[in-house]
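Engineer: Provide a 3D model corresponding to the input given below.
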Amino acid sequence: MKDKIVIITGANSGIGKAAALKFATEGYRVIMACRNMRISEAVQQEIIETTKNINVDLMELDVSSFASIRTFCAAFNAKYPCLDILINNAAYLNHGEKEYKLSPEHIELSFATNTFGPFLMTRLLADHLAKSQDPRVLNACTTNIKNFFDPKRKIEFDNLQGEMRGTRPYSTYKMYGDSKIALLMLTFKMAEEFKSMGIKVNALQINRVKLSKKTIKKMHSFWKVFAWAQNLTNPLPSGMADTYFHICTSDEFKNVTGQLINHKREIVQPSTTEKGFTQLKNIFGSSSYPSYATNPQNIEQIWSLSTTLTEE
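Structural biologist: This is a model prediction of the structure:
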């Protein structure tokens, strides 16, 4: 598999690191696309030593910065002949954050990192993906999108560049959920856009995994205790990394595109109703996602905004 190339963003910790280890173990050429190079260099060496795979490359990338993404993609396209797999894994969720943070392009940091960054990455790498015999893109989504089963929940389209910093309280958790359902909608649209190029684009609804001590320390007291308790039963990131690998390499998903896949490796369907007992099944189950994500107007709004904001 040394000629098969995979890019994994945020590959120096958590599921991203576990995925890099998995692909390297299987003989892929792994491109770790990471922001913190000091931490990442140590992880890169750890993966090389563990897997005995010397084809683990490290390239600097800040997914929240469009300039960094353009620099990364230009360097990758110049160095490598094609791209087989792109995993948009990096995400921003800063537990306990109460202030609006903006990207270098003055976009709310959750949306810059979790939505617009993966959109721009995929578009800039599309031509190289098209050179692969089996190109696949996987976007890391989250169970937080279930908040959109609430009919009152909406993406704050009027506040994605910090327009309401002085008048609207900031919730890092709301922005995280909003940015991830936006990424899901972009997944559906990108699957259509890239179908003629043979590129399959899917999203994975990531279930709970063990959190790091560093992440838990950022939480408020109640959630800190809750997180420690959950960590006793939460699976290791390696399990989800195996699912990354399966979706991106198996024959089972070879012709699947424009879908949300859950941690059980099942295709998730849009909800047919969001009332009564069915709504409880929606919230506590893993077989449906909010119909908000299938609304053509919502999809077109996030697609148009993504296109406008990422134009040079």
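Engineer: switch to C-alpha atoms for all contacts and neighbour counts from now on
Structural biologist: OK.
Engineer: quick one: the strands in the chain?
Structural biologist: 5-9, 29-34, 56-60, 85-88, 136-142, 200-206, 260-261, 267-270, 288-289 (DSSP state E).
Engineer: Could you dump those into CSV with distance to N159 added?
Structural biologist: Output for the strands of the chain, formatted as CSV (distance: least, Cα to Cα, whole Å):
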stretch, distance to N159
strand 5-9, 26
strand 29-34, 28
strand 56-60, 29
strand 85-88, 24
strand 136-142, 21
strand 200-206, 25
strand 260-261, 26
strand 267-270, 27
strand 288-289, 24
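Engineer: closest to I181 out of those strands?
Structural biologist: strand 136-142 (7.5 Å; Cα to Cα).
Engineer: who touches that closest one?
Structural biologist: Strand 136-142 has contacts (Cα atoms under 8 Å, 6 or more residues apart in numbering) with 84-90, 118, 122, 129, 177, 180-181, 183-184, 187, 199-207, 244, 247-248.
Engineer: One more, so I can put them side by side:
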Amino acid sequence: MTGKVVAVTGANSGMGLATTVELAKQGAHVVMICRSKERGERALEQARNQSGRSDIVLMTCDLGSFASIRTFTAAFKQKYSQLDVLINNAGVVALKRSITSDGFESQIGINHLGHFLLTNELLDLLQRAPQGRIINVSSGAHKAGRIHFDDPNLTRGYNVAKGYAQSKLANILFTNELAKRLAGTRVTVNSLHPGAVATNIGVDRKSGFGKTVHKLLKPFFRTPLEGAKTAIYLASSDEAANLTGQYFIDSKSVQTASKASNPELAAKLWAWSEQQVKLT
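Structural biologist: Predicted coordinates:
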């Protein structure tokens, strides 16, 4: 990984922070992409201390805002002429229905559309790398998911599981369609399930709601580093260099639910997503 430029979304805590530290230890130049400057700066200090690397940098971007994503990618392109690895790790679990600044239900808006736009905006830099890699953190929850094309923002009968599962299915469909579009290029794209990981996802930062449940379940969860291992493997291993359009658990390629490998559904989601983010 020495000298490679790696960008990690949601890098201020949990798996994103663990991924940052491990890849920096391997010699990568890691760009931590965080929404909050304050939380990001605390995490940056932690990442530099734990990795012993002073060249990790922080850049802010709100994945719930298409304008913020476009501002970020323009700034990123001013600094870097290529990107070797993009790890789309950030994710939200919205216990109560909330919407992004662009008016989308937050889970489909951030977990899928935010990363869809970010990836497309950075594609030219990934294609300039000797071997670009895109890694999308999905979840086994995709099995319960359905893309609600008639009501993607879940205005009727919202529940957190329905929204989260939809967004995680979208991550895999996006991966598969992008892999197809990038066939024959030097860029690979894969998705993964990290396992049940003890992170702050699902804990309301303002009210603290969800903390007690989190504390009770923590002993049964993987640590953020254990959860990050598959992303680290896909980002750094020689074995993964030519693998694309696959779904991984514990660094092994496995079958997804059949709907996640449906090419018509993937193409339909891509067309819808392109329209929503006004991709030109």
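Engineer: Send over the TM-score of the superposed chains.
Structural biologist: Overlay of the two chains. TM-score (TM-score structural alignment, normalised by the length of structure 2): 0.92; 276 aligned residues with a Cα RMSD of 2.0 Å.
Engineer: thinking again about what came up before, could you dump the strands of structure 1 to TSV with mean neighbour count?
Structural biologist: Listed next are these as TSV, based on neighbours: other Cα atoms under 10 Å:
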stretch	mean neighbour count
strand 5-9	24
strand 29-34	25
strand 56-60	18
strand 85-88	26
strand 136-142	25
strand 200-206	26
strand 260-261	25
strand 267-270	17
strand 288-289	24
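Engineer: and P296 of structure 1, which of those strands is closest to it?
Structural biologist: strand 267-270 (13.2 Å).
Engineer: Taking strand 187-193 as reference, get the angle to the longest helix along structure 2.
Structural biologist: Scanning structure 2 for the longest helix, with DSSP state H as the assignment, gives helix 160-181. Computed by axes from the mean of the first three to the mean of the last three Cα atoms, to 10 degrees, the angle separating helix 160-181 of structure 2 from strand 187-193 equals 160 degrees.
Engineer: any idea where the helices of structure 2 begin and end?
Structural biologist: For structure 2, the helices defined by DSSP H cover 14-25, 37-51, 66-79, 106, 115-128, 160-181, 211-217, 224-236, 263-277.
Engineer: what residues are up against E226 of structure 2?
Structural biologist: Contacts of E226 of structure 2 by Cα under 8 Å, 6+ apart are V197.
Engineer: Give the aligned equivalent of it in structure 1.
Structural biologist: Using TM-score structural alignment, the partner of E226 of structure 2 in structure 1 is G239.
Engineer: which of the helices of structure 2 sits most buried?
Structural biologist: Of those, the one with the most neighbours on average (mean count of other Cα atoms under 10 Å) is helix 106, at a mean of 28.
Engineer: Over in structure 1, find the residue span it aligns onto.
Structural biologist: Helix 106 of structure 2 corresponds to residues 109 in structure 1, going by TM-score structural alignment.
Engineer: I'd like the distance between the spatially most central residue of structure 2 and K168 of structure 2.
Structural biologist: Nearest to the geometric centre of structure 2 sits N88, at 2.3 Å (Cα atoms, centre = their mean). N88 of structure 2 is 12 Å from K168 of structure 2, where distance means Cα to Cα, to the nearest Å.
Engineer: Same check on G208 of structure 2?
Structural biologist: 24 Å.
Engineer: now swap in F104 of structure 2 and tell me
Structural biologist: In this view, F104 of structure 2 and K168 of structure 2 are 16 Å apart by Cα to Cα.
Engineer: what does stretch 172-190 of structure 1 rub up against?
Structural biologist: Residues from elsewhere that reach stretch 172-190 of structure 1 (Cα under 8 Å, 6+ apart): 92-98, 110-111, 114-115, 118-119, 139, 141-142, 144-145, 147, 154-156, 201-203, 258-260, 293-294, 298-299, 302-303.
Engineer: can you rerun that using 6 Å?
Structural biologist: With contact meaning Cα atoms under 6 Å, 6 or more residues apart in numbering, stretch 172-190 of structure 1 is reached by 110-111, 114-115, 141, 144-145, 155, 258, 293, 299.
Engineer: okay, and it goes to which residues in structure 2?
Structural biologist: Using TM-score structural alignment, the residues of structure 2 aligned to stretch 172-190 of structure 1 are 160-178.
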